[in-house]
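> what follows is a predicted protein model with its sequence.
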Amino acid sequence: MSTPVLSIRGLSVALPAGGDRAHAITEVSLDILPGQTLCVVGESGSGKSVMATTVMGLLSKELQPVAGDIVLQGESLLQASRLRLRQLRGQTMGMVFQEPMTALNPVMTCGDQVDELLSTHTDWPAEQRRAEILRVFERVKLPDPQRMLRSYPHQLSGGQRQRIVIAMAVILKPALLICDEPTTALDVTTQKEILRLIADLQREQGSAVLFITHDMGVVAEIADQVLVMNQGQAVESGDCEQVLRRPRADYTRQLLAAVP
């Protein structure tokens, strides 16, 4: 059996004192194999995005991992220094955020933003970096990649901005791709295109995908494995067909009943 790209064991993240519960997430465990998509599903406040930002080392200062471990390709992320986490982000793990305008710098062209990422993580000369950026813009099906290179984020549509963010997340072929509600702000047609794009890139690169969503319809479309979370706790996990067709938890059945 393959070794998991990402393994989370008994992870608990504490909330500041005085909240409605002590932990944002409590003793959550999961494994994702190469080429596999694991969907973490739950309503707002379930802790699914906290899990994603903890893996990426982007957790806000008010939140604190207090138990468990996160292992990426055999390396503990909770033991890693901030410098090491910066090295891993982009190279070994990439993230697609829900709102691309918060992930992109409004005063830099899209080409310069991707080039900055490549300059940080590679020793490629400028000509090679530019060629690679144009190639990845074509892979994510952006129209007129040369124009996209020179464009600022506000000059693009929401779907195009999200494709730029995806291009940045996959350009160095990370072993793990984290997608945090990447289609929520998009119309239905663009949403389907983005989901198809992520699936295609995953197949090409063999990445493991941790996909955060509240939408059971999205789960049915892309998931291999599913983890259902409620109030910071994992209430059910298993392969997609089992969870969707034979759910064991009442909460999972409630989520499924809300799908048209």
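Cool, the structure landed.
> from now on I want contacts and neighbour counts done on CA atoms only, so please keep to that.
Will do.
> would you map the strands across the stretch 51-200 of the chain?
Using DSSP state E, counting those that start in this stretch, the strands of the stretch 51-200 of the chain run over 64-72, 75-76, 93-96, 176-180.
> in TSV: those strands, plus distance to residue 30.
Compiled in TSV, the strands of the stretch 51-200 of the chain are given as follows (distance: least, C-alpha to C-alpha, whole Å):
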stretch	distance to residue 30
strand 64-72	10
strand 75-76	14
strand 93-96	17
strand 176-180	14
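> could you give the angle of the longest helix along the chain to strand 176-180?
Secondary structure of the chain per DSSP state H: the longest helix is helix 188-205. Comparing the axes of helix 188-205 and strand 176-180 via axes from the mean of the first three to the mean of the last three C-alpha atoms, to 10 degrees yields an angle of 170 degrees.
> re the thing from before, any chance of the strands of the stretch 51-200 of the chain in CSV, with mean neighbour count too?
Shown next, in CSV, are these (neighbours: other C-alpha atoms under 10 Å):
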stretch, mean neighbour count
strand 64-72, 18
strand 75-76, 14
strand 93-96, 26
strand 176-180, 25
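> put this beside the first:
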Amino acid sequence: MRGLLLALLLWGLVAGPLITATGAQTLPIPSARLQWSGVKPEQLQFMRRVYDRQMGRANGEPTGDMPAAQLGAIEGRQRALKETAQACRTLLKALRSEIARRKQAKLAAQGDRITVISAYRPASRQFANWQKNFPNYYQQTRAQRSGLPGGEHGDEAVEYLAQYVGRRLAPPGFSLHNEGLAIDFGGREGARQLTVTTGTANIRHWRASWLFQWLSDNASDYGFHQNLRIDEPWHWEYRGTAAE
């Protein structure tokens, strides 16, 4: 029985981590591992087709888990590639110093708090995030997909949702978070929390915030830049201070 279970795990036919003898995550993680409880078989099949299509659209080879020796601490439990972590710590120190100065001067529209919500994450966690977020993306696009040729689960719907998800969440192994080069910030201004949810209200609040304005004006001095292909004002990628 144990031999059969191991074989099924290696082929991705049952849920469970695909781990090699060395402890590394096997990539790419197969769509057969995706689970979606309480839905019809055709919905689960559609989910897996969207995942496969998004993986097929990805360029290059997936990134495996980073060795712990290459990672550095940012704060709390957040880690990133050592150079990224150092740059992020320096940025946070400067930003918090400016927040403190503005509070002391009683300036308006000041940020109250800045945190790191997400930094390095292994491909296995990216897979879990993809699986967790898919039902929301599915519901958000249901009306649009229903109007496509083939219906809400047809080939065009697969393509539509793969592109939709791709603007919000990279497939496992293809995110700069997996490479230790991306930081997702969070914050608070007054009673308003600035989170990493992709809802239109949160994105609008982020772009109108003093924190986002400070990052837009200053983050490049510390090597961090926005990815203009995605609409995530909290997501900043480390490219070094020599980046254009």
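Looks like it came in fine. None of the values given here were measured: they were computed from a predicted structure.
> would you pull the TM-score for this pair?
Once superposed, chain against chain, the TM-score is 0.29 (TM-score structural alignment, normalised by the length of the second structure); 121 aligned residues with a C-alpha RMSD of 6.0 Å.
> of all the strands of the stretch 51-200 of the first structure, which lies closest to residue 130 of the first structure?
strand 93-96 (19.7 Å; C-alpha to C-alpha).
> show me what that closest one is packed against.
Applying 3 or more C-alpha pairs under 8 Å, 6 or more residues apart in numbering; DSSP states H and E, one finds that strand 93-96 of the first structure makes contact with helix 158-170, strand 176-180.
> what's the longest helix in the second structure?
Assignment by DSSP H; longest helix in the second structure turns out to be helix 82-105.
> for that one, name the packing helices and strands.
strand 71-75, strand 113-118.
> and that helix, what's buried?
82-85, 87-88, 91-92, 95-96, 99-100, 102 (16 or more other C-alpha atoms under 10 Å).
> which residue ranges of the second structure form helices?
Using DSSP H, helices in the second structure cover 2-11, 41-57, 82-105, 123-140, 142-146, 155-166, 200-207, 210-218.
> nearest to residue 187 of the second structure, out of these?
Once those are compared by C-alpha to C-alpha, helix 210-218 is nearest, at 7.7 Å.
> give me the buried positions along the closest one.
Residues of helix 210-218 of the second structure classed as buried: 210, 211, 212, 215, 216, 218 (neighbour count, 16+ other C-alpha under 10 Å).
> distance check, the last one against residue 48 of the second structure.
Taking C-alpha to C-alpha, to the nearest Å as the measure, residue 218 of the second structure and residue 48 of the second structure are separated by 41 Å.
> same deal with the fourth one?
When C-alpha to C-alpha is applied, the distance between residue 215 of the second structure and residue 48 of the second structure equals 37 Å.
> before we move on, what about the fifth one?
As defined by C-alpha to C-alpha, residue 216 of the second structure lies at a distance of 37 Å from residue 48 of the second structure.
> now residue 213 of the second structure: closest residue in space, sequence neighbours ignored.
Closest residue to residue 213 of the second structure apart from its sequence neighbours, by C-alpha to C-alpha, 6 or more residues apart in numbering: residue 207 at 7.6 Å.
> quick one: closest of the helices of the second structure to residue 237 of the second structure.
helix 82-105 (8.9 Å).
> around the closest residue to residue 193 of the second structure other than its chain neighbours, how many other residues sit close by?
In space, and not counting its chain neighbours, residue 193 of the second structure is closest to residue 187: 6.1 Å by C-alpha to C-alpha, 6+ apart. Per other C-alpha atoms under 10 Å, the neighbour tally for residue 187 of the second structure reads 22.
> how about residue 146 of the first structure?
Using other C-alpha under 10 Å: residue 146 of the first structure sits among 15 other residues.
> and the nearest residue to residue 13 of the first structure once chain neighbours are set aside, what does it touch?
Counting by C-alpha to C-alpha, 6+ apart, the nearest residue to residue 13 of the first structure once its immediate chain neighbours are dropped is residue 65, at 4.1 Å. If you count contacts by C-alpha atoms under 8 Å, 6 or more residues apart in numbering, residue 65 of the first structure has them with 11, 12, 13, 14, 54.
> re earlier: let me have the helices of the second structure in CSV, extended by distance to residue 226 of the second structure.
Listed next are the helices of the second structure as CSV, based on distance: least, C-alpha to C-alpha, whole Å:
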stretch, distance to residue 226 of the second structure
helix 2-11, 37
helix 41-57, 22
helix 82-105, 14
helix 123-140, 20
helix 142-146, 29
helix 155-166, 16
helix 200-207, 12
helix 210-218, 8
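> ok, which of these comes nearest residue 116 of the second structure?
helix 82-105 (9.1 Å).
> tilt between that closest one and strand 71-75?
Using the same axes, to 10 degrees: helix 82-105 of the second structure against strand 71-75 is 10 degrees.
> farthest pair within the contacts of residue 65 of the first structure?
Largest pairwise distance in the contacts of residue 65 of the first structure, by C-alpha to C-alpha, is 11.5 Å, between 14 and 54.
> can you count the residues close to residue 25 of the first structure?
27.
> so it sits against residue 68, correct?
No: using C-alpha atoms under 8 Å as the test, residue 25 of the first structure is too far from residue 68 to be in contact (11.1 Å).
> which residues do these two both contact?
Listed as contacting both residue 25 of the first structure and residue 68 by C-alpha under 8 Å, 6+ apart are 11, 12.
> and the longest strand for the second structure?
Using DSSP state E, we find that the single longest strand of the second structure is strand 182-189.
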